[in-house]
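[1] Attaching a predicted model along with its sequence, questions to come.
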Amino acid sequence: MKEKLFRIDLRRLILWMCLFFVFLALANNLYASYKVQREILLHNTLEANHVYALKLAQITNAYIESSKRVLEAASHEIGKTGRDSAAAQDELGRVARMTHNFNSLFFTNASGRVMAALPLADKLAGTNVQSRYSLEALKLRQPLISRPFLAPADRWLILVSQPVFQSNGAYAGFIGGTIYLHSPNALQRVLGEHYYRDGSYIYVVDRDGLLIYHPDKKRIGTSNLNNPAVQQVVHGRSGAIRLSNTRQIDMLAGYAPVAATGWGIVVQRPTQAATAALYDLFWRTLYYSLPITLLSLLAIWWLATLISRPLRELAEVAVHLDDRPSFDRIHLINGWYIEVSLIRKALLTGYSAVSTRMSRLHRQAETDPLTSLTNRRGLESALAALKQAGNPLAAVMFDIDHFKAINDTHGHVAGDEALVTVASIARKTARESDVVARMGGEEFVVLMPGSALDSALAFAERLREEIGRARITQDGQVTVSLGVALYPLHTQDIDTLLPLADTALYQAKNAGRNCVRVAGRHEAI
């Protein structure tokens, strides 16, 4: 029983192989879908971060340009008042009320002494500037934006300065605005509102790779030049890149330079956060694939049965070759694919040899050897089949005029050639469904199933003209006389159809030959 249960047959073999490949294809499709979706998500995230970095760079650039314009306007006002400390203090107050771009403001005269400063709590007024970038601003006498530097108060800041010239063109010093990088500042307000909560963050570096802004304030003022994105952005390039940050977290970074300062904006998002939705997408894809998968499994089971059934039936027939009734079942087996058809054909070969030989003899017996048309016996068989169908039928009977004279004048070989030529023309002129037969001697008939009187007459006339135009004998053309009869128009008994057509044929001969006559009519057609 166990051997019978676990015996491998074709149906089980097909079923298990198909199941294996279906699940393999499903797994491959899921994996391919996962990989493609992952690549799309990574590409889109990189592109989004790049675009976002460009946007933030534009915002930062606008912030810097706005700050420079404010200081430039204030420098003009202070220049008008000369070296008046009170007027300079008032102007700084006006700037502080107008904009919050700076944490502190001060005006330094040409000798480096602070003449006015805000906030007052810093107590900068009356002191001399000492930082490298303040001294550089005094020396160069042109607008400057400093690198991040550590001020004497032990805090990192950036200095934005604008020279002050009096009305007579004399250099009066410079007005400076500072941004405290570790304290709340305008740059943080611009960039901080764009902070993500999924591990994404934004940071800003100067042209040397020093961090100007970072969510982790402890890192401000440190170098981040080892970062591949920073290496690109400090050279003025924008783009996107996949990298590992200082904590070795896989990141998707977009970067863009700030035109006004040479700074760089970098937007980073963890790769894991970007691809987190993939797992949900994977299970949803699997869920939506299940109905088709189940239908596929049912189709495989059905196809396995459909494929194996005819082979099993052929095997059972082959076992009983000696049993003729059992072997006759082979004709009921559906050979819908070529292998079954070939096997069935091979099994039938032995039994069909005699039948094939007999059929060949039968065809030879129904074919005229000279013209290869159907002979009288074949005509009788065709007429019997058409009678059983019961459909309308036209008979066009014709023979060669003065055929005896052709034989007497040119010999029987020429007469045979005339018969063959006429037969060929009749076959070419007739339809595929028509039966063209040689009755004997020079007499022929064409059976036209489903033909009406008009089409039968048109055919007869066309045939007469085709034969009349052909050069058949050495003397030239020959002519034919034709008779047409229709069932059931002229007779209700199909067995009398040919005699009626024959009578019409002789009416055509009596009318002078080379014409067509219809059964029951004596006038010309």
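    Okay, I see it. Numbering: from 1, shown residues only.
[2] from here on, contacts and neighbour counts on C-alpha atoms
    OK.
[3] So which elements touch the strand or helix carrying L92?
    Assessed by DSSP states H and E, L92 sits inside helix 85-98. With contacts defined as 3 or more C-alpha pairs under 8 Å, 6 or more residues apart in numbering; DSSP states H and E, helix 85-98 has these neighbours: helix 10-80, strand 104-108, strand 114-118.
[4] Just say which of these is most tucked in.
    strand 104-108 (a mean of 25; mean count of other C-alpha atoms under 10 Å).
[5] one more structure, for comparison:
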Amino acid sequence: MPLNTLPALISGRSLRTQIAWVFGALVVTLAVLLSLGFGEALKRRIQGDANASLQMVTDNTAAFLAHGLFERIREVQVLADADVIWRHGLDTAEVNNVLARYQAMQPHSLWFGVADAQGVVRAATGNMLVGQNVEERPWFRAGLQAPYVGDVHPAKLLESLLPPTKSGDPYRFVDFAAPIRIGSTTVGVLGVHGYWEWVNEMIQTLTPAVAREQQLEVFIFDRSGQLIHAPGKQQAVLQRLGQTLPDPSFAKVPSDAHQPREIKVLRWQDGKTYLTAHAHLPARNAESDLGWHIVARIPVDIAFAQADEAVAKALLGGLAAAAVASLLAWLAARRLSEDLDALARAAKDLEAGKPGADIPAAHSSREVQRLSSALRDMIHKLLSANEAMETQVRQRTQQLEEANQELDRQARSDPLTGLLNRRGFDAQMNHDLALARRSGRPLSIITVDVDHFKRINDTHGHDVGDQVLQRLAATLATRLRQSDVVTRLGGEEFAVLLPDTDLEGARTIAQKLVDSQASLGYPVIGGLTISAGVSTLRGAEDTAQELLRRGDMALYQAKREGRNCVVVQA
């Protein structure tokens, strides 16, 4: 019944009738609100249980997968360290028997093999690849140095030697390798190709019995966010749709591993919306730290179906309770007339801000109208004040963020060239140095100095000198890769940080910079040459200061040797 028709309906009736009508309407309203509130609370609890269940599957899968990778590389390392097996050669009958026994214990490891230090396979299960050279394979190159776990990859050399898979899909492997040493000499590499199907079987084991009913599915994405595992036949479909990690925020590793993670409702590339949970692979050691992402999902309509049903039942129960309460209100209306005035006074207390006052809104006789008016005033004030406060907070927050961004940019940038300054360069160098130490990849630096720059300033003035530095900075930036870092250390001296670049590669880049600079013409001054010094990271104990110092020494040597050249300081 619309509220605006209630006064006409009860006009001229007794106070008891008016109170009964009003109280009945109030009880119905409260019953509906309480039912909806209870139903919503129950819905959130059910959703919370669904979230917890989904996150548990994700965390357990990540933990078991990390444990499996750790155990396998540890087994390979232990076997490789057993020098009593290898002491009499890499192709003995004992070696072949050991490999066969280990494969029998690990049926998903489709190939156990031993390659000598030159990359020639000396022994292998099923004699597959024996005599072939695997020197170019990543597992062999990495396994010569230290224990290694490789990311998922398709079979190459073994594809034609293995029987077709049950599903008809191509083989995919995870490689495990470790160096074989006798004393201090590395004599070969033990390699294992683990069939990727073991991941699917592990996930099926960990998935609860109701997973099929709930359509719960588990996916794995690699460090770059590319899909490497999907249940059933979905992988090819999702890859064709361009499915990557469904939320970019999943790629961020949390600073606190125990911090609760948000279960998100996300739309996937198949056009459907899913309740989605995520966990990082908790690597047990550096070798098995592949950066994988474990993602589980349930269709939203299935995940929340029970919750929606609970809300509907709660609402029906509330309506039934409201009907009973309305009947009781009719019987008790005679005693309620005095209470209405008390409710009106309580509403005024609520408007004045007194603690503990809480009265629901309603419409009826004079007393109830006073209550309704008081509540409207109160709500208006609260909403206006809250809106003004939120607007002010948003403005202040935005101003502060913009100011902080500008201060950080100014603190890290050289105002003349727009390149990083020494402070920004130190931060970037420490970051790249840490990455190089952890991954074992090379890192090199080129120090560059303008030849006879003082003569330019003395002859043509500092304005021309500044223009020369600006053009040189632009030239360096455009002739290098996006991953390279160019900085102005001060004056006419620049530095170029080269991640994933060894000494020879850095020498080639430096020579190209010197040659190209010598071929350029400059307004006013004509030609301009530069000298360059090159140094590279020598090992995990090497420091940023030593790397830069060696680069400076090489640069000074280039100056002494006549300028316009490159000198390398290993």
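    Nice, thanks for sending it over. For clarity, every value in this text was computed on a predicted model and none was experimentally measured.
[6] Quick TM-score on the pair, please.
    Once the chains are laid over each other, their TM-score by TM-score structural alignment, normalised by the length of structure 1 reads 0.50; 300 aligned residues with a C-alpha RMSD of 3.4 Å.
[7] Ok, which of the helices and strands packed on helix 85-98 of structure 1 comes nearest V160 of structure 1?
    Nearest to V160 of structure 1, of all these, is helix 10-80, at 7.4 Å by C-alpha to C-alpha.
[8] Switch the helices and strands packed on helix 85-98 of structure 1 over to CSV; also include distance to I400 of structure 1.
    CSV is the format used below for the helices and strands packed on helix 85-98 of structure 1 (distance: least, C-alpha to C-alpha, whole Å):
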stretch, distance to I400 of structure 1
helix 10-80, 65
strand 104-108, 127
strand 114-118, 132
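[9] Figure out which of those is closest to A394 of structure 1.
    helix 10-80 (54.7 Å).
[10] Tell me where the stretch 401-525 of structure 1 has helices.
    Ranges of helices within the stretch 401-525 of structure 1 are 403-410, 412-429, 453-469, 497-510, based on DSSP state H, counting those that start in this stretch.
[11] what about the ones you listed, which gets the closest to I300 of structure 1?
    Using C-alpha to C-alpha, the nearest of the helices of the stretch 401-525 of structure 1 to I300 of structure 1 is helix 412-429, at 50.9 Å.
[12] Please state the offset of the closest one from the chain centre?
    60 Å (C-alpha atoms, centre = their mean, to the nearest Å).
[13] okay, and it goes to which residues in structure 2?
    Alignment of helix 412-429 of structure 1 against structure 2: no match, by TM-score structural alignment.
[14] If we go by neighbour counts, what in that helix is buried?
    The neighbour-count check on helix 412-429 of structure 1 (16 or more other C-alpha atoms under 10 Å) flags 414-416, 418-424, 426-427 as buried.
[15] Looking at those, which is nearest V518 of structure 1?
    A426 (18.7 Å).
[16] From A405 of structure 1, how far out is the residue lying closest to that closest one once chain neighbours are set aside?
    Counting by C-alpha to C-alpha, 6 or more residues apart in numbering, L463 is the residue found nearest to A426 of structure 1 once chain neighbours are left out, at 6.6 Å. Distance from L463 of structure 1 to A405 of structure 1, counting by C-alpha to C-alpha, to the nearest Å: 22 Å.
[17] picking that back up, the helix holding L92 of structure 1 vs structure 2, mean deviation?
    Relative to the matching residues in structure 2, helix 85-98 of structure 1 has an average distance of 1.9 Å after the fit, by mean C-alpha distance after the TM-score superposition for structure 1.
[18] Could you list the buried residues of that helix?
    85, 87-89, 91-93, 95-96.
[19] And stretch 123-140 of structure 1, by the same measure?
    124-125, 128-129, 133-134, 137-138.
[20] Next, format the residues you listed as TSV and append secondary structure and distance to V446 of structure 1.
    Below are the buried residues of stretch 123-140 of structure 1 laid out as TSV (DSSP: H, G, I helix; E, B strand; the rest coil; distance: C-alpha to C-alpha, whole Å):
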residue	secondary structure	distance to V446 of structure 1
L124	coil	127
A125	coil	129
N128	strand	129
V129	coil	125
Y133	helix	117
S134	helix	120
A137	helix	118
L138	helix	121
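[21] quick one: which of these is nearest A304 of structure 1?
    So of the buried residues of stretch 123-140 of structure 1, ranked by how close each gets to A304 of structure 1 (C-alpha to C-alpha), first place is Y133, at 85.3 Å.
[22] Identify the residue nearest the closest one in space, chain neighbours excluded?
    S146 (6.2 Å).
[23] any idea what that neighbour aligns with in structure 2?
    By TM-score structural alignment, S146 of structure 1 lines up with G150 in structure 2.
[24] S255 of structure 2 in helix, strand or coil?
    With DSSP: H, G, I helix; E, B strand; the rest coil as the basis, S255 of structure 2 sits in coil.
[25] What is the burial count for it?
    7 (other C-alpha atoms under 10 Å).
[26] So G465 of structure 2 sits against F453, correct?
    Yes: assessed by C-alpha atoms under 8 Å, G465 of structure 2 is found in contact with F453 at 7.5 Å.
[27] do you know how far the aligned residue in structure 2 for F20 of structure 1 is from V534 of structure 2?
    Under the alignment (TM-score structural alignment), F20 of structure 1 pairs with A25 in structure 2. Separation of A25 of structure 2 from V534 of structure 2 (C-alpha to C-alpha): 86 Å.
[28] same thing with R137 of structure 2?
    On the measure of C-alpha to C-alpha, R137 of structure 2 and V534 of structure 2 end up 30 Å apart.
[29] Over to F494 of structure 2?
    From F494 of structure 2 to V534 of structure 2 the distance is 12 Å (C-alpha to C-alpha).
[30] shared neighbours of those two, which are they?
    T447 (C-alpha atoms under 8 Å, 6 or more residues apart in numbering).
[31] Name all residues that make contact with the residue nearest to Y133 of structure 1.
    133, 158-160.
[32] And the contacts of stretch 120-137 of structure 1?
    So stretch 120-137 of structure 1 is in contact with 106, 108, 112-117, 143-144, 146, 151, 159, 161, 163, 174, going by C-alpha under 8 Å, 6+ apart.
[33] redo that, cut-off 7 Å
    112-117, 144, 146, 161 (C-alpha atoms under 7 Å, 6 or more residues apart in numbering).
[34] Make sure D399 of structure 1 is indeed in a strand.
    Yes: counting by three-state DSSP, D399 of structure 1 is part of a strand.
[35] The nearest residue to it once chain neighbours are set aside and G483 of structure 1: what is the separation?
    Once flanking residues are discounted, D399 of structure 1 sits nearest to E443: 4.2 Å by C-alpha to C-alpha, 6+ apart. In this view, E443 of structure 1 and G483 of structure 1 are 11 Å apart by C-alpha to C-alpha.
[36] Fine, thanks again, bye for now.
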